[in-house]
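Peer 1: pasting a predicted model and its sequence here:
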Amino acid sequence: MNILWLLVIAWRYILQADITIQNPHDDDFYILPEGFQDAHPGDILKYREIPPKLSSLFFPIEVKKVWQFVISSEDSFGNPTAFISTIIEPYNSDPSKVLSYQTFEDAANLTCSPSFGMRYGAPPEIFTTQMEMTFIVLALKHGYFVNSPDYEGLSSAFMAGRRSGKHILDSIRAVLKSENITGIKSDAKVGLWGYSAGAISTGWAAVIQSTYAPELKPNLLGAAIGGFAPDFASMAKYLDGTFLSGLIPAALFGIANEYPIFGDIIAEHVNPKLAKDLQLGNSLCATPAALYYMAGNFLKGKDSFFPAGPDLLEHKVFKKILEANSISRIKNVPDIPMLVYNGQLDQVVPIQDVRDIYSKWCNNGIESLEYTEDMLNGHFSGIVFSAPAAWTWLQERFHGKEPVKGCSKTVRYFNLFYPNASYASKAYWGGIYDSMVKNKIGPNNHTTSMADFLKSRLFRLLF
């Protein structure tokens, strides 16, 4: 499996060897514009059109147009700020339908932003965003516009929950104001989708929507979230010492980017011998961080990064900040229909945490919550094999089918067996095929047939 991923990354280096684009740290577009403090949340402060060729896991995808907006918003404390969002238009688009897709950036560095990672020519180490383009293509193939916000903001506040929710909602506000730029209708219907950290941020948007952006309720059809981690401290203990422990320093520095005092506590408690090693977590994107910190002990073991161990999570200020950024500690429930999907074998999220948030939201009166649990998939297989279930659920909302009333829980061997998911599975692989043969992405836009592809030189070269 590791060899396969190395081959994928090498292939992408070959594809983009002659392409270079500006890093966000060197790109003036990522600088807050003058007067941003006086704007209202959701205002478009500036925008640009970028080339309509985007990075994906295997092959670039060709779309009709791509814009990037700088959008006014707030941080966790209500202070004015701004962030970037990318809006993608497929060929033969439907301006009444928008999918807001939140990628799992999993990093505390602006270089790892989705708005940069999805651009053709971005370095392969921004692997997570490029992998998720295969799910974004699902919506584009059906003619939906896609909105993909940099929900961590310009300060890369990974795991700052309230901020991420505000940025997502403000990106939707901006998209619905953009008809003179994008053609998207102000009354367009919007679905939300996110996996892993993208699910956490999407969950926050759903939880705060009724108080932060109540006017969006008529537009919002619902949110699908998978690989969902409701509790930070629980997840950190679960990850510690595993092959995914690199998520811990990224999350710690992300929260420190929002709460400086949190960074002071980290500096005070880190093992002095490992302080430089820890600091690297502030600059690595998700994939390099996972490799660098693989099986690293942060809270347990003789030579852990934090000798205080799990007691660090009980530090009064540290604990208060972690709880403020854990959905499990928030009383609000989403005011829009929700689909939650997780695997019992998830290596990142304790499955009991997901069951607990399901029970909590149901007990607190959520109007519509469907939970589907997969017995045989983990975190990484789940993103692929549960995507058809999520897309099927979203499609049903866009087509006007009523969601469940109250709460519904189903346990399946595979979420691939979700009702009617086979069509979404076909569309998923069809999107990969379209990018491989350089079809322009959109409904009814297949310029190269499968028969033509099987006869092509590219097919013979690959197989």
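Peer 2: Arrived safely.
Peer 1: drop to CA atoms for contacts and neighbour counts, all remaining ones
Peer 2: Will do.
Peer 1: from the centroid of the chain, which residue is nearest?
Peer 2: The centroid of the chain falls nearest to Thr103 when counting by C-alpha atoms, centre = their mean (2.1 Å).
Peer 1: so how far is Met131 from that one?
Peer 2: Using C-alpha to C-alpha, to the nearest Å, Thr103 is found at 9 Å from Met131.
Peer 1: same question, Phe298
Peer 2: According to C-alpha to C-alpha, Phe298 and Met131 sit 28 Å apart.
Peer 1: what does Asn219 give?
Peer 2: 28 Å.
Peer 1: same deal with Ile330?
Peer 2: 31 Å.
Peer 1: of those two, who's got more company?
Peer 2: Comparing Ile330 with Met131 by neighbour count (other C-alpha atoms under 10 Å), the higher total belongs to Met131, at 18 against 14.
Peer 1: what is the burial count for Ser422?
Peer 2: Residues lying near Ser422 (other C-alpha under 10 Å) number 15.
Peer 1: and the gap between it and Phe380?
Peer 2: Ser422 is 20 Å from Phe380, by C-alpha to C-alpha.
Peer 1: same question for Ser155.
Peer 2: Using C-alpha to C-alpha, Ser155 is found at 27 Å from Phe380.
Peer 1: ok so Asp264 is a helix residue?
Peer 2: Yes - counting by DSSP: H, G, I helix; E, B strand; the rest coil, Asp264 is found in a helix.
Peer 1: correct me if wrong: Gln344 contacts Gly382.
Peer 2: No - shown here, Gln344 and Gly382 do not form a contact pair, counting by C-alpha atoms under 8 Å, at 9.8 Å.
Peer 1: the structure to be compared is supplied as follows:
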Amino acid sequence: IEPATPWPGPDPRPLVSFNVTIDSLGLTCMPSHVLPHKFNMELPPFLQILADRGYGLVLTDFQGPKAAYAAGRANGRAVLDGIRAARAFTPAGDPGPLFSGSRVVQVGYSGGGIATGWAAQLQPVYAPELTGVLVGSSVGGVPADYADLFDTMDGTLASGLYRAAVLGLAREYPQLYPLLNDTGDVVAHQLRDACASTNTVGGLAPFPLSALTDVDPRTDPTVIEVMARNRLGRADPAHGADPREVPTGPVQVWHADATVPMGPGPGSSQGPGDTFVPEWTAHRLVDEWCAAGADVEYTPVAGEHVTGAYTAVGPALDWVDARARGVPITTGCR
């Protein structure tokens, strides 16, 4: 997207990769189909604000042709490919690519945070030419380790999204499919084209993953290996990770955190925090990236997993704005 809003310069118009919270299993749920054809009330106004500020935008169908929701490594590679494509694209009649000289920043929340975090982590290995070009990654509400979420999502109101995430992983790692029992086969078939709204409402029937399989998903070695392969943070060579998988550009991690007051004044009540993806998982992600040498800033926001996407619009986009405009950042971790 090249917005109508002029860019004042002096540098070229920056490019922002906005990684939508797709959280879906169907191809008609992808941004390229949804945004031109549907009115989506679930989407915080990131896209509109960024366009109004004059940024070029790229929105990638990062779940790919298999709609592999939550397949972090594949999602991250797709985001980087989308950035490559946007930087190389020359509109008809133009002398050269629109964004070839642009700074690039990316931002995404929840399922979009998975793709954003993995794109940042894989960039030095998968897209080394973007080192120094990808100047910031704003990662919100990211489920960094799916194994941590058995107690908070599996069998709870969030179980619909958790089921969909496991089925999305299976599309990239088909060794998971033989673990499904007859019920699991039926559920996988029924949900084969489900969009985020259906997967979210599916939590009203909060049956656990154990109903879909005859193995214990917490201890089965195949499940453990797939989840470990898609665990964001410390690069573990034991699960096929490259030690160079460390973000090269600065990262903002933002999360609905119970330590944030919900109102003004010293007596205001504390927010609930993210009950589905607990804030301690975000703290650990920050610690692991910091220990590996990345520059990371943690930004706690008010609310829980759903409302946190809205309360963070201001601080997340201000951070994105600063990185896109080349404002210097304090290195290290805060």
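Peer 2: In hand now; what should we look at? Given the structure is predicted, the values throughout are model-derived calculations rather than measurements.
Peer 1: kindly provide the TM-score of these chains.
Peer 2: Overlay of the two chains. TM-score (TM-score structural alignment, normalised by the length of the second structure): 0.85; 304 aligned residues with a C-alpha RMSD of 2.0 Å.
Peer 1: for the residue nearest to the centre of the first structure, which residues are in contact?
Peer 2: Listed by C-alpha atoms under 8 Å, 6 or more residues apart in numbering, the contact set of Thr103 of the first structure reads 114, 128-129, 132, 148, 194-195, 197-198.
Peer 1: likewise Ile383 of the first structure?
Peer 2: Contacts here follow C-alpha under 8 Å, 6+ apart; on that basis Ile383 of the first structure touches 195, 226-227.
Peer 1: under the alignment, what does it map to in the second structure?
Peer 2: Under the alignment defined by TM-score structural alignment, Ile383 of the first structure is paired with Ala309 of the second structure.
Peer 1: please apply the same query to Ala289 of the first structure.
Peer 2: By TM-score structural alignment, Ala289 of the first structure lines up with Asn199.
Peer 1: ok, that match - contacts?
Peer 2: For Asn199 of the second structure, the contact set (C-alpha under 8 Å, 6+ apart) comprises 23-24, 160-161, 164.
Peer 1: which other residues reach stretch 76-89 of the second structure?
Peer 2: Contact with stretch 76-89 of the second structure is made by 17, 19, 58-64, 97-102, 114-120, 122-123, 126-127, as judged by C-alpha under 8 Å, 6+ apart.
Peer 1: of those residues, which belong to helices?
Peer 2: 114-120, 122-123, 126 (DSSP state H).
Peer 1: show me which pair in those residues is furthest apart.
Peer 2: Spanning the widest gap among these are Ile114 and Tyr126, at 16.4 Å by C-alpha to C-alpha.
Peer 1: higher neighbour count, those two?
Peer 2: The neighbour count for Ile114 of the second structure versus Tyr126, taken as other C-alpha under 10 Å, is higher for Ile114 (29 against 15).
Peer 1: quick one: map that one onto the first structure.
Peer 2: Per TM-score structural alignment, the equivalent position to Ile114 of the second structure in the first structure is Ile200.
Peer 1: was I right about that match contacting Gly161?
Peer 2: Yes - contact criterion C-alpha under 8 Å: Ile200 of the first structure and Gly161 qualify, at 7.4 Å.
Peer 1: tell me which helix or strand Val226 of the second structure sits in.
Peer 2: helix 221-229 (DSSP states H and E).
Peer 1: buried stuff in whatever helix or strand Ala275 of the first structure lives in?
Peer 2: Using DSSP H and E, Ala275 of the first structure sits within helix 275-279. Using 16 or more other C-alpha atoms under 10 Å as the burial criterion, the residues of helix 275-279 of the first structure that qualify are Leu278.
Peer 1: average gap between it and the second structure?
Peer 2: Following superposition, helix 275-279 of the first structure is found to deviate from the second structure by 3.7 Å on average (mean C-alpha distance after the TM-score superposition for the first structure).
Peer 1: list the contacts of that helix.
Peer 2: The contact list for helix 275-279 of the first structure, computed with C-alpha under 8 Å, 6+ apart, reads 249, 267, 305.
Peer 1: 10 Å - rerun?
Peer 2: Applying C-alpha atoms under 10 Å, 6 or more residues apart in numbering, the contact partners of helix 275-279 of the first structure are 246, 248-250, 252-253, 266-267, 269-272, 292-293, 298, 305-306.
Peer 1: and the helices in the second structure?
Peer 2: 31-37, 46-52, 72-88, 111-126, 159-172, 182-190, 196-201, 221-229, 279-291, 308-311, 313-324.
Peer 1: so which of those helices comes closest to Leu149 of the second structure?
Peer 2: Of all the helices of the second structure, helix 159-172 comes closest under C-alpha to C-alpha, at 8.4 Å.
Peer 1: and the closest one with helix 72-88, angle?
Peer 2: On the basis of axes from the mean of the first three to the mean of the last three C-alpha atoms, to 10 degrees, helix 159-172 of the second structure is oriented at 80 degrees to helix 72-88.
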